[in-house]
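Undergrad: got a predicted model here, sequence first, then my questions.
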Amino acid sequence: MGRGRLAELPPVRAVPAEQVADALAGTPTVVVLDDDPTGTQTIRDLPVLTRWSADDVDWALAQGTPAFFVLTNTRSLGPDDAAARTREVVRTCLDAARRAGVEVVFASRSDSTLRGHFPLETDVIADETGAPDAVVLAPAYTDAGRVTLDGVHWLRDGDELTPVAESEFAADATFGYRSSRLADWVAEKSGGAVTDVAEVRLDDLRAGPPTLPRAQVVVLDALVDDDLRAAVLAILAAERDGARYVYRVGPSFVRARVSQPEQPPIADDELRGAVGRGHGLVVVGSHVGRTSRQLEHLAARRDLARVEIDVPRVLDGDDGHLEHVASQVLERLGTSTTVLATSRTLVTGRDEAESLEIARRVSAALTGVTARVVAADPPAYVLAKGGITSSDVATVSLRADRAWVRGSLLPGIVSLWAPTSGPPLVVFAGNVGGDDALADVVDRLEAAACA
């Protein structure tokens, strides 16, 4: 498809968040099933669950927020396990909603670069809730430059656009794909089973209140949050008239759907009150090129300790290696910011299943070491780099069953979680931010922790 540039576009039609807030009165609570923790980057002051017992879901519903997140981490699972987990969460949430006398709708939040189990997860939600009128597909993440225009999903850098299928993300060993036009991507990922796809184009969104077309899947264009808020108003109007939707979305749709505007990062004084004292632990599992560059820039800017887990030794079952790594981390945290990373050479298997198994074993090693460190001497904060890494650190290392998302550390990216117990967790996706983003975030955190 090739690279492109933004041509002359219709002017943005302002749709303030307050207008969406007015339309939310009496609407269902949105349960956001997040296949890794990075869907929380755009929002603040919403609950997030990393486990989904009946008590946990009851607690989340009792907070009275327009939405809450349930971290399913299904992107780290094979298809059968991902389907089983999604089904379990949906059933638990439906039962809790019936007990509480409230109505819920489900959003399947996944990667803005199109990696994840689709249409599997929305199919499972539909099986449990009843066939929807449509699946709303809105993967845009406007803060990070992932936008949809003319039905095509792009990576935006200034005015230049790169079709997402020409990015490194499309070559993912587990979730790779060939199509940038979302209608074609739906057909590709469904094996040709879903071809009834309609597009809501930018012209429709900006000309006036749009009408959602009838189709199995409805694709939403979006360059800015006003576009998504315009679509949300149309969705809410249709739902009031009896339509039922399942949402398959990126982070920006969630912000629009709960009527939160784009917000500045957490202020320094708030950050000082949120983190502990001393130094922080940076846990890196992501292998995308962006993360590797960010690590290089962090090391160039700060005097920090780096401890590495040797992946081949992990795969060989060398437990003594992990004990030594944990001891090194604890020793170095006393005097400096410490990076715990896996070796940077990506090891993959012969097929999707073997690649996932390798990823799970490496993640278990990384989170196991982190858990030992946190139990022995909790750091001022834990920063987890990578979506699956963030999930496993939250659930395994910190056992953060319930938390509040407090906001971002950079505009629209990198979220701070306040677990109900344990150290604060910074969730930093592997595929967002410029080369200096990790260094900028660590600078802010260390300044707050050492104040």
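TA: Perfect, I can see it now. Residues are numbered from 1 along each chain as shown.
Undergrad: contacts and neighbour counts: CA atoms only from here.
TA: Noted.
Undergrad: name the residues of the particular helix or strand that has Leu445 in it that come out as buried.
TA: Assigned by DSSP states H and E, Leu445 falls within helix 437-449. Neighbour-count burial for helix 437-449, counted by 16 or more other C-alpha atoms under 10 Å, picks out 437-442, 445-446, 448-449.
Undergrad: any idea how far Leu94 lies from Ser355?
TA: 34 Å (C-alpha to C-alpha, to the nearest Å).
Undergrad: so those two - more neighbours on which side?
TA: Leu94 (20 against 15; other C-alpha atoms under 10 Å).
Undergrad: how much space between the more buried one and Glu128?
TA: Leu94 is 9 Å from Glu128, by C-alpha to C-alpha.
Undergrad: isn't there a strand covering Val30?
TA: Yes - per DSSP: H, G, I helix; E, B strand; the rest coil, Val30 lies within a strand segment.
Undergrad: that one and Val70 touch, don't they?
TA: No - contact criterion C-alpha atoms under 8 Å: Val30 and Val70 do not qualify, at 10.6 Å.
Undergrad: settle it for me: which of those two has more neighbours?
TA: Neighbours were counted for Val30 and for Val70 using other C-alpha under 10 Å; Val70 has more, 28 against 21.
Undergrad: which element is that one on?
TA: Per DSSP H and E: strand 67-71 holds Val70.
Undergrad: what about the residue lying closest to Val405 once chain neighbours are set aside, which SS state?
TA: Spatial nearest neighbour of Val405, chain neighbours left out: Trp417 (4.6 Å); criterion: C-alpha to C-alpha, 6 or more residues apart in numbering. Secondary structure assignment for Trp417 (three-state DSSP): strand.
Undergrad: any idea how far Ala183 is from Trp417?
TA: Following C-alpha to C-alpha, the distance that separates Trp417 from Ala183 is 35 Å.
Undergrad: which residues does Thr92 contact?
TA: By C-alpha atoms under 8 Å, 6 or more residues apart in numbering, the residues touching Thr92 are 52-54, 57.
Undergrad: structure B:
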Amino acid sequence: MKERIDKLTAYDAQLETLWDTERSTFTQKIIVLDDDPTGVQTVHGIPVYTDWSAETIQEMFEEPRQLVFLLTNSRAFSVEETTKVHTQIAERIAMAAKKTGKEFLVISRGDSTLRGHYPLETEVIKNTLEKNNAYKVDGEIIIPFFKEGGRETIDDVHYVIQNGKYVPAGETEFAKDRMFGFTKSNLKEYIAEKTQNAHPASSVLSVSLEELRAVNIEVIEKKLHQLENFQKLIVNAVTEEDLKVFTIALIRVMNQGKHFLFRTAASFTKVIGNISSKPYLTKNDVMHNETNAGGLIVVGSHVQKTTDQLNELKKLQTVEFIEFHCNLVIDAKKFAEEVERIQQKINEKVSEGTTVCVFTSRTRLDLGEGRQEEELALSVKISSAVTQFVANCQPQPAFVVAKGGITSSDVGTIGLAVKKAEVAGQIAPGIPVWQTGEESRFPGIPYIIFPGNVGEVETLRDVVEKLSHKE
């Protein structure tokens, strides 16, 4: 036992020495394009921007902090809109880099369960950066590991840990997503599937856990130097230390002039950004406004984990629950009456000091085969109504919690009208807190972004209890 502890101690000491040496040489601006607001679930003390005007992107480059996030919410976009937005962003990044003379890298932060516009987003970024003479992209690094969410990559297979069991990602409910579905759990095969074999599995390189645990930096460097013509490399990982070893090699290679794009989950952004770990936030850490008002919770996600967490939350007798019968959207008059009913109830209860939870009906809207465009249009109306519940809340609530990636993006950017927020940290594993800016609709309140696919059954209840507890 003592021998094992001594080995671990020696490994940790070696790794930290290497890390401190190499990380201090890395000065490129790190721009994270986040396809929903949950990507800040591992970091703190960094800014999040919610628009991509040329002025905002210029401000990002001038921001003294190295790591910045730009929320695109592209997981809610069509292919056409995603293409347009990423083209605009990459053009403006290239322009701002030339103006400031700063080197940069771009991380496309995506879902740790592999959903999203992949490979579209990174392909558009690559092509646009190259067209605008920013730099030639040698390769793409894929790292979906996300410790807090129980997503690990072992022997090139990506797993989602559910109830203590390792489930290959392709066998989870997330793989059956109507828009972003996939069948492969081996990431080499996943890439081949998603790129329609433009990048066959045999062409994809990988960094193994054995190489990482041996701190075999030279072997990893060699693989990175091999990448050309946007070739893919996947990184196995089950700890942040695995990512640190990889990032040491990565920094060495980038400092020699190689350029990469990154498609990763949230853990890599923390590591490459050199963000320290921080204790989970308490109520006193986030509640800075004196108020007698209640809080407001909106639940939009329909994944099973969210439904289970909602059912657990319903055990709290201090919370008022209001079901939003959103399928009434097919009848404009009834839908308008439903929206008005809920808004009146929200305002009444919040003003009384009661926390309110509005949740969408758990049955998904389904108009049948061939009517996806109609469904999308109606879904936009439902989402708009949910954001207006927040925007029209009177008085200002003590806090806002949004459950679900797309829901939380719309609530943040439309409901709360946030232009720039500060990430205060996490209130529970993988659950970030924004502190809203002065320009927002409700300045200075904590906004808790609760991913649909994160947390244990009781986590949502625990967070609400923490925020509501009288200290």
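TA: Arrived safely, thanks for sending. Worth saying up front: this structure is predicted, and the values here are computed from it rather than measured.
Undergrad: report the TM-score for the pair.
TA: Comparison of the two superposed chains (TM-score structural alignment, normalised by the length of structure 1) gives a TM-score of 0.91, and 437 aligned residues with a C-alpha RMSD of 2.2 Å.
Undergrad: so which of Trp417 and Ala183 of structure 1 has more stuff around it?
TA: Ranked by neighbour count (other C-alpha under 10 Å), Trp417 of structure 1 and Ala183 place Trp417 first, with 29 against 21.
Undergrad: please name the nearest non-neighbouring residue to Ser179 of structure 1.
TA: Ser179 of structure 1's closest residue in space is Trp185 (C-alpha to C-alpha, 6+ apart), at 5.0 Å.
Undergrad: residue in structure 2 paired with the residue nearest to Val405 of structure 1?
TA: Trp417 of structure 1 maps onto Trp434 in structure 2 when the alignment is built from TM-score structural alignment.
Undergrad: mind checking the longest helix of structure 1?
TA: helix 352-376 (DSSP state H).
Undergrad: check which element follows it along the chain.
TA: Downstream of helix 352-376 of structure 1 (by DSSP H and E), the next one is strand 382-385.
Undergrad: gap between that following strand and the chain center?
TA: Distance, stretch centre to chain centre, for strand 382-385 of structure 1: 14 Å (C-alpha atoms, centre = their mean, to the nearest Å).
Undergrad: might one say that Gly321 of structure 2 is in contact with Asn311?
TA: Not quite, residue 321 of structure 2 is Phe, not Gly. No - between Phe321 of structure 2 and Asn311 there is no contact under C-alpha under 8 Å: 10.7 Å.
Undergrad: and these two? Which one has more around it.
TA: Using other C-alpha under 10 Å as the criterion, Phe321 of structure 2 and Asn311 rank with Phe321 on top: 19 against 15.
Undergrad: doesn't the more buried one belong to a strand?
TA: Yes - remark: Phe321 of structure 2 belongs to a strand, assigned using three-state DSSP.
Undergrad: aligned partner of it in structure 1?
TA: Looks like Phe321 of structure 2 aligns to Arg306 there (TM-score structural alignment).
Undergrad: what's the burial count for the nearest residue in space to that match that is not next to it in sequence?
TA: Spatial nearest neighbour of Arg306 of structure 1, excluding adjacent residues (C-alpha to C-alpha, 6+ apart): Val339 at 4.7 Å. Residues within reach of Val339 of structure 1, counting by other C-alpha under 10 Å, total 23.
Undergrad: which residue lines up with Val339 of structure 1 in structure 2?
TA: Here Val339 of structure 1 is matched to Cys357 in structure 2, going by TM-score structural alignment.
Undergrad: if I look at its match, how far off is Tyr447 of structure 2?
TA: 14 Å.
Undergrad: what do you get for Val40 of structure 2?
TA: 13 Å.
Undergrad: next one: Gln309 of structure 2
TA: Counting by C-alpha to C-alpha, the gap from Gln309 of structure 2 to Tyr447 of structure 2 is 19 Å.
Undergrad: do Gln388 of structure 2 as well
TA: For Gln388 of structure 2, the distance to Tyr447 of structure 2 - C-alpha to C-alpha - is 16 Å.
Undergrad: where do the helices sit along the stretch 201-350 of structure 2?
TA: Listed in chain order, the helices of the stretch 201-350 of structure 2 (DSSP state H, counting those that start in this stretch) span residues 209-213, 217-226, 240-254, 266-272, 283-286, 304-313, 332-352.
Undergrad: what's the first one aligned against in structure 1?
TA: Same thing as helix 209-213 of structure 2. Under TM-score structural alignment, the match for helix 209-213 of structure 2 is residues 202-206.
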